[in-house]
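Chemist: no sequence on this one, just coordinates:
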């Protein structure tokens, strides 16, 4: 119990430091909270519960995250010498889409739509409002080259540590989550029984059964989505570095990330990595390399398939044709969700779709596609709105990358553009916005991009 209190004391000192700096400085301190804490957000809760066995302490951590982000937004809106409301900046199309998205979520929280009660709607709705909050916080921050270099170093170090933790899991053949009583945490707090062959959940294994590892993230799916961020950083640094030693260093970094993809083994994230690679070549106008690499990838895929075992061939075919249990589960949930959208074009209410803990399984419809989840809960208009957020975040980042004259500042739009594009596949196959770190990090950086883009465009 003492150790739990000690860890929480350190955490709240860090939290107070971030809030104080957010009030006094126009800086990137809010992103430090996102980068340094949110990757271990779920893991930290499980550790605290494992040590203390106190649900109250877990709830304190959960709601401190919401309090911190909403407080920083409130500080930027009202609490500074030059609050956001007093700053004159041109409203962009992306701003309008975020305002509409926020208004839609508020309406679905306030009005009784669907079977969820008011408390359930607040719990689910505030998670969606966090997306808008971090965007508008980022929208109000000016960043410098020094800030970007600082962020880059932290992200690279975070990626390396996460990959080495998963490598340690692999070498010891032990899920880190098993050591901190992951299954007891979910059973005691959410009445979710352990499943699968390893006493955790089916997410922690692939057909075989073969273990897949989540490092210090909530699960392997969140870890694999995070690796897309590290992959985009590595690609950018390889092509933009003029020093051979640095190129070799970044090649080694990418090799570690690729091994992380193998250990977490999310098919959508792995395919997203290929999309990211080809899209990054397009972004940097390396069309000849794009064509050569595409042909080489196609040839290697054919050779690997041709020389693989029958079991591997059947696995690939069953995945493509939706005949294995995982793919079939995706297909069933997609059809169920699409039919619900057709029957209820204005939505069935918050908390009625998805596999978030705040969703009641007895009334849940669909859940394996972020776009369908939005459409089921808030209707076709909200679905179009959400798709617009994705499209504009990618398009405006692409435009900013081309507009930016300072080559050293091209880093940010490149990373955001590639990350958002590569996350499309995970969004199509999972409730990816519940991956706390990669979701809030991505939308925060979209806000940073949009501010810079609106300045350069005008």
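Modeler: That came through fine. Computed from a prediction, not measured in an experiment: that's the story for all the values here.
Chemist: make it CA atoms for all contacts and neighbour counts henceforth
Modeler: Fine.
Chemist: wait, isn't residue 237 in contact with residue 251?
Modeler: No - using C-alpha atoms under 8 Å, residue 237 is not in contact with residue 251, being 9.2 Å away.
Chemist: any shared contact partners between these two?
Modeler: Residues touching both residue 237 and residue 251 (C-alpha atoms under 8 Å, 6 or more residues apart in numbering): none.
Chemist: show me which residues of the helix or strand where residue 34 lies are buried.
Modeler: Element membership of residue 34, judged by DSSP states H and E, is helix 29-37. For helix 29-37, a neighbour-count test (16 or more other C-alpha atoms under 10 Å) marks 29, 30, 31, 33, 34, 35, 37 as buried.
Chemist: take the one below as the second:
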């Protein structure tokens, strides 16, 4: 088990060495190998007697981002050409920073600062990537690393399925969460309710923090496969390694036992077929959908399955009802307080204290805390990134195009998770996607400057 803290530490050291040498993209090595096992590393350090290392390990990810950003600014040799996304990022960061200073709400400065880090650190990750030239990044190398993580995660998942035991049961997950965050074990398996369905079936997280982050990581891996193996003429040529990774993502998403990630997974495949004009994939998808509908018609003759399908469609099952209740509470709070209730009133901080308001939707979490203006800025950031990545897929070549395809598909796949979870808490996918978003915007502003 000590292998996880060792991988965490080594990936940090290698990334730091790369950054010092001037290779700022080296921070991706830690984002990929370190953040995928972040919670496992923390909990194992706790139970293995290395508790003194946890305060050192916890801020490492933010420290690396700040160092990378600082070096990027220091080494800047010409005026940075700004994009709409840059202005939106800056406006969102500065606006929400005001809520740290202003004593709005029931939470103290330290809680507001913690909530700010949870909801507003991503502009700094983006900014760190903004100073990295895509032409100097061996994107194939890092994309392969992401697929290695996906395959390794599925290997752990297979162990969990065969043993019918959560990996987190052996890593001290519950003890770590109780000691540092005051979270009592919940659910039938001594972890949290996230690790099981409403019917009691186990949901596995492999070595990620929880099943929802694992599902998000699987969507990221699928987007990476599409970007990595699609050439400039839209030919899809997947190597044997890529096929293994693809099978791994399918096993993971099926075993997630969650409707939202499954919809996102197949939605990404459909969108990929559409943007790359793969008619055979679209036809297969359509025929498969028709077959699935006919199969469901056959299955709903079973009363239990019929009830499950009807409850899902009509939002009457416990999970869907829970989401709707939280959404309505959050929307009501935004109507009553359009400038927000203050940082900490929704999301991670409030969740730990058991007084969350609208904490099942990333957009509502931001709107409840910092108001409608912050929510609009956050929405515009996502809309512009989606628009730009889709547009520039048709223009860019090589590494830049691979990044554009990957980001576009991942943003599409993130829509449903953003509506149903506190998505910005999933460090692994957040740090990678926002850093690459910065590199992508750097690419298109450089292309525009060259054309001008």
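Modeler: In hand now; what should we look at? What you see is a predicted model; the values in this text were computed from it and never measured.
Chemist: and the buried residues of helix 29-37 of the first structure, which is closest to residue 449 of the first structure?
Modeler: residue 31 (13.7 Å; C-alpha to C-alpha).
Chemist: now do the closest one against residue 58 of the first structure, distance only.
Modeler: Applying C-alpha to C-alpha, to the nearest Å, the value for residue 31 of the first structure to residue 58 of the first structure is 23 Å.
Chemist: likewise for residue 284 of the first structure?
Modeler: 45 Å.
Chemist: neighbour-wise, which of these two wins?
Modeler: residue 58 (20 against 14; other C-alpha atoms under 10 Å).
Chemist: that older thread, give the aligned range of whichever helix or strand comes after the helix holding residue 34 of the first structure in the second structure.
Modeler: Once the chain leaves helix 29-37 of the first structure, the next helix or strand it forms, by DSSP H and E, is helix 41-52. Aligned by TM-score structural alignment, helix 41-52 of the first structure falls on residues 38-49 of the second structure.
Chemist: circling back to that earlier point, the helix holding residue 34 of the first structure: average distance to aligned residues in the second structure?
Modeler: In this overlay with the second structure, the average offset of helix 29-37 of the first structure from its partner residues is 1.1 Å by mean C-alpha distance after the TM-score superposition for the first structure.
Chemist: what's the angle from that helix to helix 41-52?
Modeler: 60 degrees (axes from the mean of the first three to the mean of the last three C-alpha atoms, to 10 degrees).
Chemist: quick one: list the elements packing against helix 29-37 of the first structure.
Modeler: On a contact count with 3 or more C-alpha pairs under 8 Å, 6 or more residues apart in numbering; DSSP states H and E, helix 29-37 of the first structure meets helix 2-24, helix 436-457.
Chemist: swap in 10 Å and give it another go.
Modeler: helix 2-24, helix 55-74, helix 118-139, helix 145-172, helix 436-457 (3 or more C-alpha pairs under 10 Å, 6 or more residues apart in numbering; DSSP states H and E).
Chemist: got a list of contacts for it?
Modeler: With contacts defined as C-alpha atoms under 10 Å, 6 or more residues apart in numbering, helix 29-37 of the first structure is touched by 11, 14-15, 17-23, 38-39, 41, 44, 65, 68-69, 72-73, 134, 137-138, 141, 147, 151, 154-155, 158, 436-438, 440-441, 444-445.
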